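Trainee: Model the following, please.
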Amino acid sequence: MQLYARDVGSGTPLVLLHAFPLSSAMWLAQREGLAGRFRVITPDLRGFGGSVLGADEPSIDVMADDVARLFRHLGVQRAVVGGLSMGGYVAMSLCRNHPDLVLGVVLASTRGSADSAAARDVRIAQAERIEREGTIQALVDDLLPNLVGPTTLRQRALVYGRVRGLVQATPPQAAAWAQRAMAARDDAFETLRSLKVPALVMVGDEDVLAGEDEARAMADALPNAELLVIPRSGHLCAVEQPDLFNQAVAEFAAALARTRH
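Mentor: Have a look, this model is predicted:
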């Protein structure tokens, strides 16, 4: 099972894992803004974009194993790994199961805790509706309005339109599979507490899906972490405020590249 990935630039590898229910297309501004300094690798996670879904049971760990295989396929020994939202869950699983691959980790708009019973029920209900209807209308109705913040809705109509298009392009089977995978994931705080590499935690100040409290809890659990709150941004901070996001990631990755040599 080989993931489709875009691979641009040269230098220290930077692997960016996309949010649900998008694809690596969400990282356009990161490929454009960071490939001058880093080797930017943006895979489509299983079932999304150009990657096939396969027959495995829904699992975040399976998604992380896919990413580890991609490292080997591309000849990448270690990388700065960044994940936003669902991509953050995959990044934390990679830290747990393949720690030797991770030079540093960027966790954006994500959370270390497992779903509450209520949140799990919502995910399973959405997965069932998607499977029943054969469309992702459930996500357009329930999730899309919360993916970006009110500032983006008011001032960045093009950004919202692009996010909407990415959500609408999601294959229904992949969306249902990923919801089940996220619902089944474990708490990651033990992984965070034992992390041996530096971490950068980011959150938008208008994020209603994974807010500042979750980000702060993760930063507090990590032995070596900085926390950055991105202003005028909702859940998709990398898409809503790409310049601020890119600047923070570039500084973090450049510092790691220096300590490596």
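
Trainee: switch to C-alpha atoms for all contacts and neighbour counts from now on
Mentor: OK.

Trainee: any idea how far the nearest residue to residue 100 once chain neighbours are set aside is from residue 210?
Mentor: Nearest non-adjacent residue to residue 100, counting by C-alpha to C-alpha, 6 or more residues apart in numbering: residue 78, 7.1 Å away. From residue 78 across to residue 210, the span is 28 Å (C-alpha to C-alpha, to the nearest Å).

Trainee: please give me the structure for this one as well, since I'd like to look at both together:
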Amino acid sequence: MELLLLHALPLDGTMWAKQMDLLPGATHAPTLYDFGDNIGSWAENALSLTTAKRLVVVGCSVGGSCALEVTALAPERVQALILIGTKAWRRRDLAYHSSVLKMLNEEGLEFAWQKSWSPLLSPVASPETIERTKKIALRQSLEDVARGVKVFHTRPSRDDVLSSLSGPVAIITGSEDTAPGIEISRKQAVMARNGLLYVVPECGHYVPIEQPEVLNSIICRTLETA
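Mentor: Next up, the predicted model:
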């Protein structure tokens, strides 16, 4: 069994620092931006990092979308799926997509971080957590984040993966997260054949950084049942 950890926007693989020792030597946390400009390419390249026949795939936000795509590509290898702050169904919103790209290009990454992504953290997140998350975000290139925005807004809907996977599907949301939020997360857990909903108290969108111990417990529980 190996773990494949797929990061959120506008972060990178280092957001999983607190999860890397759960399966020592059998955990992969790539940074996805160089894998192409569409979710299929991201999934193919992420999957190519391991030859393991049994995978537990964990994704946060756009990383969750990538995890769904990995599962669509190799359902026989994915034993369990853990989705954090992820919406399987996509509603096309060209205006919002364009507005985020315009903000990045005209105002820069730090402004976009403060406007679009920093508010996704819990209001009770510690200053250290906020600073660490911001530091990861601001070391990305503007071009990489813009590519990630494109991948997120052009991904396909993958409700079918939730309803077809026979293994455990853990749907995780922070209690303070609105993207996609508790109600949509609950519906997705019901949609999955073997779904469980976890609502993490005092937590926003970036559960691996904000509440790593809680997430680690869920991952370990899922590994035991996969």
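
Trainee: Provide the TM-score value for the superposition.
Mentor: Once superposed, chain against chain, the TM-score is 0.93 (TM-score structural alignment, normalised by the length of structure 2); 226 aligned residues with a C-alpha RMSD of 1.8 Å.

Trainee: which residues touch residue 209 of structure 1?
Mentor: Applying C-alpha atoms under 8 Å, 6 or more residues apart in numbering to residue 209 of structure 1 gives the contacts 109, 146, 147, 235.

Trainee: one step back: show me what the residue nearest to residue 100 of structure 1 lines up with in structure 2.
Mentor: Here residue 78 of structure 1 is matched to residue 54 in structure 2, going by TM-score structural alignment.

Trainee: ok, its match touching residue 77?
Mentor: Yes: at 4.9 Å, residue 54 of structure 2 counts as touching residue 77 under the criterion of C-alpha atoms under 8 Å.

Trainee: can you map out the helices along structure 2?
Mentor: For structure 2, helices defined by DSSP state H occupy the ranges 39-47, 62-73, 94-107, 109-112, 127-138, 142-154, 159-164, 182-191, 207-210, 212-225.

Trainee: most packed of the ones you listed?
Mentor: Neighbour counts (mean count of other C-alpha atoms under 10 Å) averaged over each of these peak at helix 62-73, with a mean of 27.

Trainee: so what does that helix touch, helix or strand wise?
Mentor: The contact analysis (3 or more C-alpha pairs under 8 Å, 6 or more residues apart in numbering; DSSP states H and E) places helix 62-73 of structure 2 against strand 2-6, helix 39-47, strand 55-60, strand 78-84, helix 159-164.

Trainee: Using JSON lines, please lay out those together with distance to residue 91 of structure 2.
Mentor: What follows is the helices and strands packed on helix 62-73 of structure 2, written out as JSON lines (distance: least, C-alpha to C-alpha, whole Å):
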{"stretch": "strand 2-6", "distance to residue 91 of structure 2": "22"}
{"stretch": "helix 39-47", "distance to residue 91 of structure 2": "15"}
{"stretch": "strand 55-60", "distance to residue 91 of structure 2": "18"}
{"stretch": "strand 78-84", "distance to residue 91 of structure 2": "18"}
{"stretch": "helix 159-164", "distance to residue 91 of structure 2": "12"}
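
Trainee: Residue 13 of structure 2 is nearest to which of these?
Mentor: Residue 13 of structure 2 sits nearest to strand 2-6 of all the helices and strands packed on helix 62-73 of structure 2, at 7.0 Å, using C-alpha to C-alpha.

Trainee: Tell me the residues of structure 1 aligned with the closest one.
Mentor: The aligned range for strand 2-6 of structure 2 is 13-17, by TM-score structural alignment.

Trainee: which residues touch the residue nearest to residue 100 of structure 1?
Mentor: For residue 78 of structure 1, the contact set (C-alpha under 8 Å, 6+ apart) comprises 13, 71, 100, 101, 102, 103.

Trainee: same thing but at 6 Å, please
Mentor: 101, 102, 103 (C-alpha atoms under 6 Å, 6 or more residues apart in numbering).

Trainee: cool, residue 231 of structure 1 as well?
Mentor: Contacts of residue 231 of structure 1 by C-alpha under 6 Å, 6+ apart are residue 205.

Trainee: coming back round to it: closest one to residue 98 of structure 2 among the helices and strands packed on helix 62-73 of structure 2?
Mentor: Comparing these against residue 98 of structure 2 with C-alpha to C-alpha, the closest turns out to be helix 39-47 (18.1 Å).

Trainee: Other residues contacting that closest one?
Mentor: By C-alpha under 6 Å, 6+ apart, the list of residues contacting helix 39-47 of structure 2 from outside reads 35, 66, 69, 70, 151, 155.

Trainee: Stretch 133-145 of structure 2 too?
Mentor: Outside stretch 133-145 of structure 2, the residues touching it (C-alpha under 6 Å, 6+ apart) are 10, 11, 33.

Trainee: 8 Å instead, please
Mentor: Stretch 133-145 of structure 2 has contacts (C-alpha under 8 Å, 6+ apart) with 9-12, 14-15, 33-34, 104-105, 108-110, 113, 118, 209.

Trainee: Pick the one among those closest to residue 24 of structure 2.
Mentor: Nearest to residue 24 of structure 2 among these, with distances taken as C-alpha to C-alpha, is residue 14, at 15.4 Å.

Trainee: Give the burial count for that closest one, as a bare number.
Mentor: Residues lying near residue 14 of structure 2 (other C-alpha atoms under 10 Å) number 16.

Trainee: Show the contacting residues for it.
Mentor: Listed by C-alpha under 8 Å, 6+ apart, the contact partners of residue 14 of structure 2 are 29, 136.

Trainee: so how far is residue 97 of structure 2 from it?
Mentor: 26 Å.

Trainee: what's the answer for residue 25 of structure 2, then?
Mentor: To residue 97 of structure 2, residue 25 of structure 2 is 38 Å away according to C-alpha to C-alpha.

Trainee: Identify the residue spatially nearest to the residue nearest the centre of structure 2, adjacent ones excluded.
Mentor: Nearest to the geometric centre of structure 2 sits residue 60, at 1.5 Å (C-alpha atoms, centre = their mean). Using C-alpha to C-alpha, 6+ apart and skipping residues adjacent in sequence, the residue nearest residue 60 of structure 2 is residue 84, 4.5 Å away.
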